[in-house]
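[1] I would like to see how this sequence folds:
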Amino acid sequence: MSDESIEAVLKAHPTVRSDWLALRSEEILEPELLIVDPHHHLWDHPGDRYLADRAIADFSSGHNVISTVHVQCRSMYREHGPESLKPVGETEFVRQLATGRNRSDTSLHICAGIVGTVDILLGDDVQPVLEAHIEAGVGRFRGIRPTVVWHESREILPVANPEGLLRAAPTRAAVSCIHKMGMTLDLWAFFTQLRDVAQLCRDHPDLTVVINHTGGPLGIGPYKDKRTEVFAEWRSRVEELAALPNTVMKLGGLAMRYAGFGFNERTLPPSSDDLVAAWKPYMRLCIDLFGPDRCMFESNFPVDKAMCSYSVIWNAYKKIAADLTAAERRNLFSDTAARIYRLDLPQLPVTIAKS
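    Below is the predicted model of the structure:
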């Protein structure tokens, strides 16, 4: 994705308004519950900075966040050198920020894991790029999230990403290399792409594939006012994915504009109850299908911050999972993420609930 494409995507997203978010305050539910946030970004885009200071302010806003995973967002690429190696600059950037800003006085480990990116059309030639990411991560690098999200409607995706990347022959070679090097594969795809995702998972049954953002249901563009129809089709495709044991689902990302909930258009920011009412059908279905040991809640900050605060979003997740057992909740809020991203958290024993 080019710099121009990144700028177009950022412009399409609603703006984070801190003064508006401050209009909603909630008491933190279960402040003792351990949380590993497995999906957030640090970036320095033109006119939009979300670096360690702002991230730590969110992570420290009341919930017991003990560790986080940074996921690629095309920031701070190398300016020089081979094109294929430029994404390694983001890993270098994040690792340096994390090393310099992790706080010795608390148990918060920011960016304990890093998920970077690579051009998967490189095929077998991804290996030196992956090796460079590992070296740059200095023990933090865990996986790859390539750019595969696509939709024909420019109302949904205002950039012309290539269609059908997951079906391309070089992709299969690249994914085999990712697996061989012991990495996870994160995929952000819209629900309309999930059959391609499922086929890739079948083709690589020993590779752990992490589905981002609740499987990408849509509620804008041609899908506006068609939530019932979209839910039915999304459900069918998610059921297909859940039947594959190498898949894991990240629960979150529904405060992006793509889902069409439009909380940013309200006079007041949403409460956790508002989020529960909108999101629970999607998230509980995923928990039922995948099991808590193959699901993890994510913040997707600062993208989702345009529609809700960090404290409210995690209150909503706690309410969505309120009736589950302690072991199931532990998986959803920390253990699944720690296991999948191989986080070194001695204070966090990893257990897998039986589904």
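[2] going forward, measure contacts between C-alpha atoms and count neighbours the same way
    Noted.
[3] Strands along the stretch 201-350 of the chain, start to end?
    209-211, 247-251, 295-297 (DSSP state E, counting those that start in this stretch).
[4] Residues contacting the longest one, please?
    Contacts to strand 247-251, defined as CA atoms under 8 Å, 6 or more residues apart in numbering, come from residues 201, 208-215, 241, 283, 286, 290, 294-298.
[5] so which of the strands of the stretch 201-350 of the chain is the most packed in?
    Sort the strands of the stretch 201-350 of the chain by mean neighbour count, taking mean count of other CA atoms under 10 Å, and strand 295-297 sits at the top with a mean of 29.
[6] Not counting its own residues, what contacts it?
    37-38, 248-252, 286-287, 317, 331-334, 336-337.
[7] Pretty sure Ala242 sits against Leu289.
    Yes - when contacts are counted by CA atoms under 8 Å, Ala242 is listed as touching Leu289 (5.9 Å).
[8] Ok, which of the strands of the stretch 201-350 of the chain comes nearest Pro87?
    For the strands of the stretch 201-350 of the chain, the distance to Pro87 is smallest for strand 209-211, at 20.2 Å, taking CA to CA.
[9] Second input sequence below; structure requested for side-by-side comparison:
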Amino acid sequence: MKIVDPHFHIWDLSQLSYPWLTTGPSTGVFGDNTPIRKTCTLGEYLAQSGSFHVAKTVHVEAAVAQGQDLQETAWLERVAQVQGQPNAIVAYCDLSSEAAKAKLDGQRRTTRVRGIRQILNTHDDELLNFAPQEFMENDLWLEGFELLSARDLSFDMQIYPSQMAAAAQLARQNNGTRIVLNHTGMPLGHDPASFNAWRAAMSELSLCDNVSVKISGLGMMFHDWTTEMIRPFVRETMKLFGADRCMFASNFPVDSMFSTFETLWTAYRDIVSDLSSAEQDKVFHQTAERIYRI
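    Sure thing, here's the model as predicted:
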């Protein structure tokens, strides 16, 4: 089965520094990351695909050490030139930095860069907090965000449901910028109250036509996930955003700690098996190809 995976990572610990992989096992949202505290190559990723044909991929920045963002992009470009993938890159830039304009211009000069990600998750629980501040309330960051549209760069947005009202306001104020919500909006629970809060927040964000969603990362959020557990999140996301704005993604190797590639993509396939072939083509490859222009 042909798929386009619009959210995966590779890293080479001999080439670049990744503090989150080398400074001690993580205890955050994805738990102990010991299994992935090693070099993860493109070949290893593709070898896990099983019966699924990974036709194209989009690499998303993997939290390199400060100041190595352009180096990560250059390294990925070299990998792609030799091995043919990744087909597109979502690079890192601190949009609150005074150097944001120069960094964005530097990233844009790489032919495969299609967008930027700067993780925005904030939470009162330190184990769930990813960002040093609420960037969507930072005027310098907002000015940096406004630079994306003129450079034809999308923004991969990683937030929690509690941040979606602010994200919707940002999307409305920057309706010329494509925003891609990461990891199904990162629901923090699958009990009825948590699901309803997630759905209400997603509903508001879905009203912004420039926002699309990667259905991914549910294993990262629910380590003991099953197909039936994630089914409501997948179907509700597709109901709110439609197949034209939804795309399945792996979030490997992070989500490889919670399932095999075959198990994950088989679950996706089963959950949408009753949809038309046209809708399935969109969520498995066409939406990602259009959004990331590959």
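[10] TM-score them against each other, please.
    Once superposed, the chains reach a TM-score of 0.88 (TM-score structural alignment, normalised by the length of structure 2), with 272 aligned residues with a CA RMSD of 1.6 Å.
[11] Kindly present the strands of the stretch 201-350 of structure 1 as a markdown table, with separate columns for distance to Val175 of structure 1.
    Formatted as a markdown table, these follow (distance: least, CA to CA, whole Å):
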| stretch | distance to Val175 of structure 1 |
| --- | --- |
| strand 209-211 | 10 |
| strand 247-251 | 14 |
| strand 295-297 | 22 |
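[12] Just give me the match in structure 1 for Phe258 of structure 2.
    Residue pairing (TM-score structural alignment): Phe258 of structure 2 is matched to Met307 of structure 1.
[13] what do you get for Val113 of structure 2?
    Looks like Val113 of structure 2 aligns to Phe141 there (TM-score structural alignment).
[14] Show me what stretch 42-57 of structure 2 is in contact with.
    Residues from elsewhere that reach stretch 42-57 of structure 2 (CA under 8 Å, 6+ apart): 1-8, 10, 85-88, 252-253, 260-262, 265, 294.
[15] how about the one helix or strand Lys11 of structure 1 maps to, aligned to which bit of structure 2?
    Applying DSSP states H and E as the criterion places Lys11 of structure 1 in helix 3-12. Under TM-score structural alignment, there is no match for helix 3-12 of structure 1 anywhere in structure 2.
[16] how far is the helix or strand just after that helix from where the chain is centred?
    Where DSSP H and E defines the elements, the next helix or strand beyond helix 3-12 of structure 1 is helix 18-21. Helix 18-21 of structure 1 has its C-alpha centroid displaced from the chain centroid by 23 Å (CA atoms, centre = their mean, to the nearest Å).
[17] Only the buried residues of helix 18-21 of structure 1, if you could.
    Neighbour-count burial for helix 18-21 of structure 1, counted by 16 or more other CA atoms under 10 Å, picks out Trp20, Leu21.
[18] Stretch 45-61 of structure 1 now?
    In stretch 45-61 of structure 1, the ones that count as buried by 16+ other CA under 10 Å are His45, Leu51, Ala52, Ala55, Ile56, Asp58, Phe59, Ser60.
[19] Could you export those as JSON lines, including distance to Asp274 of structure 1?
    Shown next, in JSON lines, are those (distance: CA to CA, whole Å):
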{"residue": "His45", "distance to Asp274 of structure 1": "31"}
{"residue": "Leu51", "distance to Asp274 of structure 1": "29"}
{"residue": "Ala52", "distance to Asp274 of structure 1": "29"}
{"residue": "Ala55", "distance to Asp274 of structure 1": "24"}
{"residue": "Ile56", "distance to Asp274 of structure 1": "25"}
{"residue": "Asp58", "distance to Asp274 of structure 1": "20"}
{"residue": "Phe59", "distance to Asp274 of structure 1": "22"}
{"residue": "Ser60", "distance to Asp274 of structure 1": "23"}
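[20] Which of those residues fall in helices?
    When the buried residues of stretch 45-61 of structure 1 are checked against helices (DSSP state H), the matches are Ala52, Ala55, Ile56, Asp58, Phe59.
[21] Pick out whichever of those residues sits closest to His133 of structure 1.
    Nearest member of those to His133 of structure 1, counting by CA to CA, is Ala52, at 20.2 Å.
[22] what residue of structure 2 matches up with that closest one?
    So, by TM-score structural alignment, Ala52 of structure 1 is matched to Leu42.
[23] do you know how far that match is from Thr22 of structure 2?
    20 Å (CA to CA, to the nearest Å).
[24] and if you look at Ala99 of structure 2?
    Taking CA to CA, one finds Ala99 of structure 2 at 27 Å from Thr22 of structure 2.
[25] What of Leu148 of structure 2?
    Remark: distance between Leu148 of structure 2 and Thr22 of structure 2 (CA to CA) = 32 Å.
[26] cool, and Ala165 of structure 2?
    Ala165 of structure 2 is 35 Å from Thr22 of structure 2, by CA to CA.
[27] on that earlier part again, nearest to Ile134 of structure 1, of the strands of the stretch 201-350 of structure 1?
    Short answer: strand 209-211, nearest of the strands of the stretch 201-350 of structure 1 by CA to CA, at 18.8 Å.
[28] Helices along structure 2, start to end?
    Counting by DSSP H, the helices of structure 2 are 19-22, 42-47, 69-83, 100-108, 139-145, 164-173, 192-206, 218-221, 227-241, 261-271, 277-281, 287-292.
[29] how about those helices in a markdown table, adding distance to Thr57 of structure 2?
    Compiled in a markdown table, the helices of structure 2 are given as follows (distance: least, CA to CA, whole Å):
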| stretch | distance to Thr57 of structure 2 |
| --- | --- |
| helix 19-22 | 23 |
| helix 42-47 | 10 |
| helix 69-83 | 10 |
| helix 100-108 | 18 |
| helix 139-145 | 25 |
| helix 164-173 | 25 |
| helix 192-206 | 25 |
| helix 218-221 | 19 |
| helix 227-241 | 21 |
| helix 261-271 | 14 |
| helix 277-281 | 16 |
| helix 287-292 | 9 |
